[in-house]
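S.K.: Here is a sequence together with a model predicted from it:
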Amino acid sequence: MIRLCVKLTVIALALFASAVQSSAVVTKTTVIADKLAFPWSMAALPEGGFVVTLRGGQLIYVAPNGAKQPIELSLPDLYATAQAGLFEVLLAPDFSSTRELVLSYACGNEAANNTCVVKGTLSAQAPYSVFNAQNIFTALPKKAGAAHFGARMTWLADGTLLVALGDGFVHREQAQLLDNHLGKIVRIHRDGSTPNDNPYKHSQASQIFSYGHRNVQGLIYDEQRDAIWQHEHGPKGGDELNKIVAGGNYGWPIATYGIDYIGAKVSPFNQLPGVKAPLYTWTPSLAPAGLALYKGDLLVSHLVGRRLQRFHYSNDSWTLTDEYLSELGQRIRAVYTSPDNQVYVLTDSAEGQLIRVELP
């Protein structure tokens, strides 16, 4: 009987500690805009309002009062079906003077497609349009299928651009090979040229910055810590949060904490020598889909998990501290922190919403 009581006490303490570590907090939310068909990414304009991408291929301006206007954009090679479509919008660091932005999207057709990036200029005032659009990167090789494009992007302190790329789902072995862009993060200049100090000098894929990725869905540069944070989908379990370093191998598919969807092992190894171990893993998978910095913490939005998580950095690691928005019951595609430190999320549905979230 005494042993039973002790065991129950230990279990109760463990549950209590878990609840303290990650507490669900009800937050105040304000819907800025709704009826957005599968929104994917957003950016706040200095003059007010937001640019929002819709996966189907549309670029939308959302005014501060929630009014929506289409932004004229021509992407003749856009491939939009299943997971393919228009993805990230990212304003240039000097956008206020140049009005330049970059967009990632699936380009090609059913038989041959991959992730492309274009640079363009946004007109000075509404009704907006993007002009002088030019391709600055095309992931190779082109492959069949409409899954795992990656497509998140971030600017580094030196003005170069990181572009995250998926493994194409059925081409996962290519993530370990350095002669292609599948399952890689690449680094390029704003004009599309390759920086001379990239880690790999070979001509086949000299843009490669890191490799061994599955399907990167969050990517951000942390100026305060001079660090690159990233998360990616595992298969069944094994979603990862990583610190990205030049030349790093992040293991997919030779080392993973997940298993295949049919229950078979992808690899017998969770970790291997020479492979960068994840800082945090999600099992079962919550499908992290967005990443932002807020007051020095990381915010991670989830599709399957239908929540927003907050992580605090201490002793070179990230600890889950809070969870938000589970009461919405919605898939959350993206989280974004505006220059005035407001937090916004995009929900993933045919009736998607842009929501402002008030966090402590």
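M.R.: Thanks, I have it.
S.K.: drop to CA atoms for contacts and neighbour counts, all remaining ones
M.R.: Fine.
S.K.: ok, which stretches of the stretch 151-300 of the chain are strands?
M.R.: Ranges of strands in the stretch 151-300 of the chain, per DSSP state E, counting those that start in this stretch, are 161-165, 184-188, 208-211, 215-222, 227-233, 239-244, 280-282, 288-294, 297-302.
S.K.: can you list the ones you listed in CSV and add mean neighbour count and distance to residue 353?
M.R.: What follows is these, written out as CSV (neighbours: other Cα atoms under 10 Å; distance: least, Cα to Cα, whole Å):
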stretch, mean neighbour count, distance to residue 353
strand 161-165, 27, 25
strand 184-188, 27, 29
strand 208-211, 26, 33
strand 215-222, 25, 19
strand 227-233, 22, 23
strand 239-244, 23, 25
strand 280-282, 18, 26
strand 288-294, 25, 15
strand 297-302, 24, 14
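S.K.: and the comparison structure, right after this:
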Amino acid sequence: MTKASVLAATLSPLLLAASCGNAASGDSTAQSTPVAGANSGGEFDGEFAIESFGTFDEPWASAFVPGTSVLVLTTKPGELHAIDTETRQAITITGAPQVDYGGQGGLGDIAFLDSEASASLGTRTIYLSWAEAGEGDTRGAVVGRGQMVCAQPTSCTIEDLSVIWRQAPKVTGRGHYSHRIEFSPDERYLFVASGDRQKMTPAQDTGNTLGTIVRLNPDGTPAPGNPLADRAGASDEIWSWGHRNILGMDFDDSGRLWEIEHGPKGGDELNLVQRGENYGWPVRSNGVNYDGSGIPDHSPDDGFVKPVVSWTPVIAPGNFVFYDGDLFAGWDGDAIISGLVTQGLVRVEVEGTNAREVARYDLGERIRSVIQGPDGALWVLEDGDGARLLRLTPG
């Protein structure tokens, strides 16, 4: 057992009452070299102090309300929870949308607007993603926008929530929704990850939005200047395509968008997202199909954008965040990835458009999500039933 696991086991949890592409970047496929518990050039020695802030069933995503110490999280079955991380006061949130729960589907991502950081907690714009049922045995991801209204310090409700974007088309199955949402740093654009829904070939068909990243206005309409807007038969929402199952997106400190996605059996990818580019799925992958049948690996002449980092065996990322805090010395600008299979955190050093894995930190449980708190601490959600919300600081 790692020291981090020992610390986690000895700290008493506080249970909450509310329960052909331009491949200028990544032109050569980089395989990761796992370095367990390594420390690359910083003062942080790889040991965490871990505090538990309660347990939840199947948590999926979390976000701090900008300008506050309030953390809001989603659970896949369809609940919203919140806690004031300074006082440990649980906050009840009602008004979550009805979701199509099952498989990988349910309530998904959550986002607030940094531009509202100076506003009182009373009313904030909130964005949510979830799986929505369609006709027959079909379903698809959606994004909704509403207001989180907190009339009391311990009670909030979601009001005027309406769907502003739908994954198209709705299909059968309950996998690969992706539905991560990320605002550009200036908040002019809303990027949404739209998974291939385990249908594979639609990711190469620009007439639909499966296997794509879409770029929208904040109201959900297609953003002006999208690369396929003038192409007959193509979606005017698409920013990039040829993706499989994107579970993390974030902007680096230079304003570049990156994403991390699950490969099949092998071939998880960290990609620099480029306008109007094709990332190859399912024509190219550094993994193989689950039945063992081969998929051609990326090659310099295949016409697709190559992953900047590729993992085989997989890490099964839950999400990632670019770290820009002060608590963890030497981590500024690094990508911190939550690992499901790896049961911990993976740290990737990013320099410009290049990247390499530099360390892994074992937490002893599948990790669904990691975000950075206002003070630079890491806030981690474990995966599954009875999963803990953890605050990690240098130990």
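M.R.: Yep, that arrived. Please read these numbers as outputs of a predicted model, since none were measured by experiment.
S.K.: about what we covered before: any idea which of the strands of the stretch 151-300 of structure 1 gets closest to residue 83 of structure 1?
M.R.: Nearest to residue 83 of structure 1 among these is strand 215-222; the distance by Cα to Cα comes to 11.5 Å.
S.K.: Could you list every helix and strand in contact with that closest one?
M.R.: Counting by 3 or more Cα pairs under 8 Å, 6 or more residues apart in numbering; DSSP states H and E, the packing neighbours recorded for strand 215-222 of structure 1 are strand 150-155, strand 161-165, strand 227-233, strand 288-294.
S.K.: And those strands: which comes nearest residue 243 of structure 1?
M.R.: Residue 243 of structure 1 sits nearest to strand 227-233 of all these, at 4.8 Å, using Cα to Cα.
S.K.: Have a look at how far, on average, the closest one is from structure 2.
M.R.: Following the fit onto structure 2, the mean deviation recorded for strand 227-233 of structure 1 is 0.5 Å by mean Cα distance after the TM-score superposition for structure 1.
S.K.: quick revisit: turn the helices and strands packed on strand 215-222 of structure 1 into CSV, columns for distance to residue 218 of structure 1.
M.R.: Output for these, formatted as CSV (distance: least, Cα to Cα, whole Å):
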stretch, distance to residue 218 of structure 1
strand 150-155, 6
strand 161-165, 9
strand 227-233, 5
strand 288-294, 5
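S.K.: In structure 2, what residue corresponds to residue 126 of structure 1?
M.R.: When structure 2 is aligned by TM-score structural alignment, residue 126 of structure 1 is paired with residue 154.
S.K.: Over to residue 291 of structure 1?
M.R.: Under the alignment (TM-score structural alignment), residue 291 of structure 1 maps onto residue 320 of structure 2.
S.K.: how many other residues sit next to the residue nearest to residue 120 of structure 1 when sequence neighbours are not counted?
M.R.: Spatial nearest neighbour of residue 120 of structure 1, chain neighbours left out: residue 133 (4.1 Å); criterion: Cα to Cα, 6 or more residues apart in numbering. Neighbour count for residue 133 of structure 1, taken as other Cα atoms under 10 Å: 19.
S.K.: tell me the SS of residue 133 of structure 1?
M.R.: Classification of residue 133 of structure 1 using DSSP: H, G, I helix; E, B strand; the rest coil returns strand.
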